[in-house]
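Colleague: Below: sequence and its predicted model.
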Amino acid sequence: MSDDAEIPETMSTYLRLRGLEPSPYRKKKRRRRADDGENAPFSPGRDPRGLGDVISALTQSAGWEPQLSREDLVRTWDQVAGADTAAHTRPVALENGTLTVQADSTAWAKQLQFMRAQILSEILRRFPEAGVEAIRFVGPDVPSWKWGPRAVPGRGPRDTYG
């Protein structure tokens, strides 16, 4: 008698499904996967990495570095420009490599023009991926005489000022 005859059919089916007894249908040899070295134990790159390293690799591979650098520049403007300067200024735009900084007054804007090289070198040192090549300082937004419900075409009410 064979071993299958001694074991009840339900038990042999159970053992065959659990993989404990070879199935007559599995005569083919299993194909071994090629060892590509990536999944081999103790190979380089298999050590666990910190979360910061994983996120850094993700941002670099996705191409997010320039945008995140620009966001960090705006977020840490008080450290880049100094606390006193940051209290009177704020970055408002970054287009074509030119950072536009708006000041509280025209006096602050003029003073910052003299400090342009120092601030730009600090930005390039801290955030080289941001793409800042130049800085433009502007004064505060002033109300316009040209818009509104009572706007007059031409010079308007200012023509009698002088």
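Modeller: Received the coordinates, thanks. Residues are numbered from 1 along each chain as shown.
Colleague: Please make it C-alpha for all contacts and neighbour counts, starting now.
Modeller: Noted.
Colleague: which other helices and strands contact the host helix or strand of A107?
Modeller: Assigned by DSSP states H and E, A107 belongs to helix 106-114. Under the contact criterion of 3 or more CA pairs under 8 Å, 6 or more residues apart in numbering; DSSP states H and E, helix 106-114 touches strand 134-138.
Colleague: Residues contacting the strand it packs on, please?
Modeller: Contacts of strand 134-138 with the rest of the structure, by CA atoms under 8 Å, 6 or more residues apart in numbering, involve 97-103, 106, 109-110, 112-113, 116, 120.
Colleague: Second structure for comparison follows:
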Amino acid sequence: MARQALVAARAQARERGAAAQQRKQARRGGLRSGARSDGRDPLPLGAAINRLITERGWETPAAVGGVMGRWPQIVGGDVAQHCEPDHFDEESRVLTVNCDSTAWATQLRLLAPQLVARLNHDLGHGTVKLITVRGPGGPVRRYGGLRAPGSTGPGDTYG
């Protein structure tokens, strides 16, 4: 008789536990993290970043950003010492590169078609359409030997 009472008590406890579990799942929307993974489980950092990049559509900017970080490996050490990528316009797919001398700017303009091919091979076809090369900026133009502080040049005296 004691054994039957124990079996009945266990069955009632199981039923109460199952009902409580169902209520709990209903409150949480039916989702629970268990033996199998779902969308709420933690991810490794790399996988979380890759998922974010894919969800937001940032594949091209992320790939081009990687190119800017690997610029010396892509173009070579000599060119990388004198030329550095400035920015990438995603709409027109133009990479702008600044050079420290006009000779290196000319050299890079001659190498631009090969660099575009190499970048597109690395990033995917059509990622970069054009490389714009800019040389060094000229010195600030000053007129006359003496300048008054705050003047804007010869035009500031004529009203």
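Modeller: Sure thing, it's come through. Quick caveat, the model's predicted, so the values are computed rather than measured.
Colleague: Now tabulate the contacts of strand 134-138 of structure 1 in JSON lines and tack on distance to V152 of structure 1 and neighbour count.
Modeller: Listed next are those as JSON lines, based on distance: CA to CA, whole Å; neighbours: other CA atoms under 10 Å:
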{"residue": "G97", "distance to V152 of structure 1": "38", "neighbour count": "13"}
{"residue": "T98", "distance to V152 of structure 1": "35", "neighbour count": "14"}
{"residue": "L99", "distance to V152 of structure 1": "35", "neighbour count": "20"}
{"residue": "T100", "distance to V152 of structure 1": "32", "neighbour count": "17"}
{"residue": "V101", "distance to V152 of structure 1": "32", "neighbour count": "18"}
{"residue": "Q102", "distance to V152 of structure 1": "29", "neighbour count": "21"}
{"residue": "A103", "distance to V152 of structure 1": "30", "neighbour count": "25"}
{"residue": "T106", "distance to V152 of structure 1": "28", "neighbour count": "14"}
{"residue": "A109", "distance to V152 of structure 1": "31", "neighbour count": "21"}
{"residue": "K110", "distance to V152 of structure 1": "32", "neighbour count": "14"}
{"residue": "L112", "distance to V152 of structure 1": "36", "neighbour count": "22"}
{"residue": "Q113", "distance to V152 of structure 1": "36", "neighbour count": "15"}
{"residue": "R116", "distance to V152 of structure 1": "39", "neighbour count": "15"}
{"residue": "L120", "distance to V152 of structure 1": "43", "neighbour count": "18"}
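Colleague: between those residues, which is nearest L58 of structure 1?
Modeller: Nearest to L58 of structure 1 among these, counting by CA to CA, is G97 at 24.6 Å.
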